[in-house]
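Peer 1: Quick check, what structure comes out for this input:
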Amino acid sequence: MKCKVKAKAMINPTEDLEKVTEALSNMFDYDDIEIGEDYVLVSGGIESLQILKELLRERRIRDTATRILEKGVHDTKITFSLSKQAALVGVSNFVDGYLSPLGEIEVEIETDEVEALIQWITEK
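Peer 2: Next comes the predicted model:
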C-alpha cells in the first residue's frame, strides 16, 4: 500500500521549537523534517504511523479513531487533527470540531487504499 504522511504543527510565539518538535516525535516516526519560521512539518511513509497506531491501541480508542479517520476521507486523502498539548506528553488525542488551547497537529495521509489504511491503523 502506498502511503505518504505529513504532519504540521504551528509554533506559537509563546512556544519552544524543541517542544513542538518533541510533540511531533511522540506521535510520528518521520523520515524528514522541515522547520519554517512558524511551523514544523514532518513527513514519511506508512512506517511513520507506527507510533500513533500503538498509542491508539494502548488508549483503546480505536473505534473513535476509525470514526474520525473515516470522517476525514476525501478521495485518496485522510485529514485529521491531534492535540499538540496532549502529544507533548505522549498522548494521542483527536481534535474534532473545536480548537485545543495550544493548537493542533494537522495530519494528512495520502494513500491508494484508504479503507485498508484505516483498518490497519485501527486494527484490534
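Peer 1: switch to C-alpha atoms for all contacts and neighbour counts from now on
Peer 2: Noted.
Peer 1: can you pull the contacts of the closest residue to Leu17 other than its chain neighbours?
Peer 2: Nearest residue to Leu17 in three dimensions, chain neighbours excluded: Ile11, at 6.7 Å (CA to CA, 6 or more residues apart in numbering). By CA atoms under 8 Å, 6 or more residues apart in numbering, the residues touching Ile11 are Leu17, Val20, Asp38, Tyr39, Val40.
Peer 1: try 7 Å
Peer 2: Leu17, Val20, Asp38, Tyr39 (CA atoms under 7 Å, 6 or more residues apart in numbering).
Peer 1: Phe28 versus the second one, what's the distance?
Peer 2: Here Val20 is placed at a distance of 12 Å from Phe28 (CA to CA, to the nearest Å).
Peer 1: before we go on, could you also do this sequence so I can check it against the first one:
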Amino acid sequence: MIYSIDVQITAPVEDTEIADRVGTAIANVFPGAEPEEQHGEVVAEVHSLDHFSELLHRQEILDTARGEFFESQRGDTFSFDLKKQAAFEGVVNFAVGTPDELGDIHVRVRVEQPTVEEFVDHIAPPTEEGKPITPDDFE
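Peer 2: Just a heads-up that it's a prediction; the model follows:
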C-alpha cells in the first residue's frame, strides 16, 4: 500500500522562547521536517509519519492517538495538538483541554491515499489488551 499524505505543522513562538528550540521540538517528533520561522511561528511540512508512528507504538498510546485522530477527522483530514516540551524530549504528549501558555504544536494531516481510516489503522492500529491487532490476527 502506498500512502500519500501532506502533514502541516505549526507552532507559535512566544517572546520568551527561542525559535530554534521550537523547531527542534518539531524535528524530534517529525524527522525530515525542516522547520522555518515565519511571522511569530515555526512552520514545517512532512510527508511521512513513520517515526511518529514508532513513538506511538513505543509509548503504547495507540488507543489515545486513534481517539484524537478520529475525533478531529473532517473529510480527508485530521488534526491534533502536541505539547512543545514533551516534543522537545522526543515524546508524544497530546495537548487536550486548555492550550499551554506557550502554545502547542498543531499538526494537520491530509490523506490523499488511501482513506483516513486506513491510514490511521496503519500508523496507530487498533489494539486488544494494549497490543496492536494486525491483519494477520484475523486469519
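Peer 1: Superpose the two chains and report the TM-score.
Peer 2: Laid over one another, the chains give 0.91 as their TM-score (TM-score structural alignment, normalised by the length of the first structure), with 122 aligned residues with a CA RMSD of 1.4 Å.
Peer 1: Return the residue of the second structure aligned against the residue nearest to Leu17 of the first structure.
Peer 2: Counting by TM-score structural alignment, Ile11 of the first structure corresponds to Val13 in the second structure.
Peer 1: related to what we said a few turns ago, selection in ChimeraX covering whichever of the contacts of Ile11 of the first structure are buried, please.
Peer 2: To isolate the buried ones among the contacts of Ile11 of the first structure in ChimeraX, judged by 16 or more other CA atoms under 10 Å, type:
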select :17,20
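Peer 1: Do a quick rundown of the helices in the first structure.
Peer 2: Using DSSP state H, the helices of the first structure run over 17-27, 50-59, 62-71, 84-88, 114-121.
Peer 1: could the ones you listed go into TSV alongside distance to Leu102 of the first structure?
Peer 2: Below are the helices of the first structure laid out as TSV (distance: least, CA to CA, whole Å):
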stretch	distance to Leu102 of the first structure
helix 17-27	10
helix 50-59	20
helix 62-71	20
helix 84-88	6
helix 114-121	26
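Peer 1: now for the ones you listed, which one comes closest to Gly103 of the first structure?
Peer 2: Smallest distance to Gly103 of the first structure across those (CA to CA): 6.0 Å, for helix 84-88.
Peer 1: Buried residues of stretch 70-85 of the second structure, list them for me.
Peer 2: Within stretch 70-85 of the second structure, the residues that count as buried by 16+ other CA under 10 Å are Phe70, Gln73, Thr77, Phe78, Ser79, Phe80, Asp81, Leu82, Lys83, Lys84, Gln85.
Peer 1: Hmm, Glu113 and Met1 of the first structure touching each other?
Peer 2: Yes: counting by CA atoms under 7 Å, Met1 of the first structure sits close enough to Glu113 to count as a contact (6.4 Å).
Peer 1: pretty sure Val7 of the second structure is touching Val111, no?
Peer 2: No: look at Val7 of the second structure against Val111 with CA under 7 Å: they stay out of range, at 8.7 Å.
Peer 1: Check the alignment and tell me where Glu37 of the first structure lands in the second structure.
Peer 2: Per TM-score structural alignment, Glu37 of the first structure is aligned with His39.
Peer 1: again but with Thr64 of the first structure, I slipped
Peer 2: Per TM-score structural alignment, Thr64 of the first structure is aligned with Thr64.
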